[in-house]
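# Would you be able to build a 3D model of this:
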Amino acid sequence: MKREIKHICLAEDDPDDHYLFLEVLTEIDRNIKLSWFQNCEELLQFLKTTSELPCLIVMDMNMPKMSGQNCLISIKKELNLYNIPVIIFSTASEPSIIDTAQKAGAYKYIVKPFSLTEFRNIVREILATTLP
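Just a heads-up that it's a prediction; the model follows:
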């Protein structure tokens, strides 16, 4: 049985990418809550203190302060966060970076597109993800 996505945490330092993600998400389903964090430290602080854990985390690899890779490792070390799927959504497309993220526990790795149409399709793909 497919679990419905009701809450997504987005770790993205680029306000334009956040805005696009939010706009497309709202077009598709206004009922999905999106919590936005401009760096991994804010995301980790939220995850450690909230009683409302997300169904899914979408994260950029190229983040200020703590990298997405280190953030992913930190999330997967926490027992109560381990089972939350993390999708990496990044411009970093080198095979070694993708492989390292997958070995660290990324559920999926999606390279950011260059067109709005592709961006919409990817958000739809993320929302169609079958959650474990």
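# CA atoms for contacts and neighbours, from now on please.
Will do.
# Strands of this structure, residue ranges please.
Here the chain has its strands, by DSSP state E, at 7-11, 33-37, 56-59, 86-90, 108-111.
# need those in a markdown table with distance to residue 45 and mean neighbour count, can you?
A markdown table is the format used below for the strands of the chain (distance: least, CA to CA, whole Å; neighbours: other CA atoms under 10 Å):
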| stretch | distance to residue 45 | mean neighbour count |
| --- | --- | --- |
| strand 7-11 | 12 | 22 |
| strand 33-37 | 10 | 18 |
| strand 56-59 | 14 | 24 |
| strand 86-90 | 16 | 24 |
| strand 108-111 | 23 | 18 |
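# run this one through as well so I can compare:
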Amino acid sequence: MSDGKPTAVLLVEDDENDVRITRRALDRLAQPVDLHVTPDGAAALEWLAAAPTLPDLVFLDINLPKMDGFELLGHLRAHPRLATLPVIMLTTSTRTEDVRRAYAAGASAYVVKPMRYPAFAELMARTLAWWTQDNRLPTHGPTLTAR
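Presented below is the predicted three-dimensional model:
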């Protein structure tokens, strides 16, 4: 973020290769990023409930085991504490119905992963810069309270 603190990012992604290239792309940015990864929606909800502070951004894949990205997005938007958390769908799906469904469920953005790493790294740099420098994010309190 602009105050010199690392940008806290939650990546909800089950594909280890996608996690690796995302971590690589974020590690190469000038701005520091504190990345936490969960492999599915259920694990993401557990992590958010236990986290002392909420992330600044969530990158969320659609196709996940246990609880898919759409279901997790629904849980996030239904919880008063998480409702304004910026959630960026980060997926390989270009299906119009997935885009519509994501925005209808409350996605903040829908980004399609490029197939080549240089394009992916550039996309991540632009996306993170927009969300953390150009855009004003809501302030989240220090803890998530159970409902």
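# TM-score for this pair?
Laid over one another, the chains give 0.92 as their TM-score (TM-score structural alignment, normalised by the length of the first structure), with 131 aligned residues with a CA RMSD of 1.7 Å.
# Adding distance to residue 20 of the first structure, write the strands of the first structure out as JSON lines.
Shown next, in JSON lines, are the strands of the first structure (distance: least, CA to CA, whole Å):
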{"stretch": "strand 7-11", "distance to residue 20 of the first structure": "12"}
{"stretch": "strand 33-37", "distance to residue 20 of the first structure": "12"}
{"stretch": "strand 56-59", "distance to residue 20 of the first structure": "14"}
{"stretch": "strand 86-90", "distance to residue 20 of the first structure": "13"}
{"stretch": "strand 108-111", "distance to residue 20 of the first structure": "15"}
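# Tell me who's in contact with residue 69 of the second structure.
40-41, 60-63, 89 (CA atoms under 8 Å, 6 or more residues apart in numbering).
# for residue 62 of the second structure, same thing?
Contact partners of residue 62 of the second structure, counting by CA under 8 Å, 6+ apart, are 68-70, 89-91.
# same deal with residue 29 of the second structure?
Per CA under 8 Å, 6+ apart, neighbours of residue 29 of the second structure: residue 125.
# Is it correct that residue 40 of the second structure is in contact with residue 71?
No: here residue 40 of the second structure does not reach residue 71: they are 10.6 Å apart, not a contact under CA atoms under 8 Å.
# Those two: which has the busier surroundings?
Neighbour tally, residue 40 of the second structure and residue 71, criterion other CA atoms under 10 Å: the higher count belongs to residue 40, 23 against 15.
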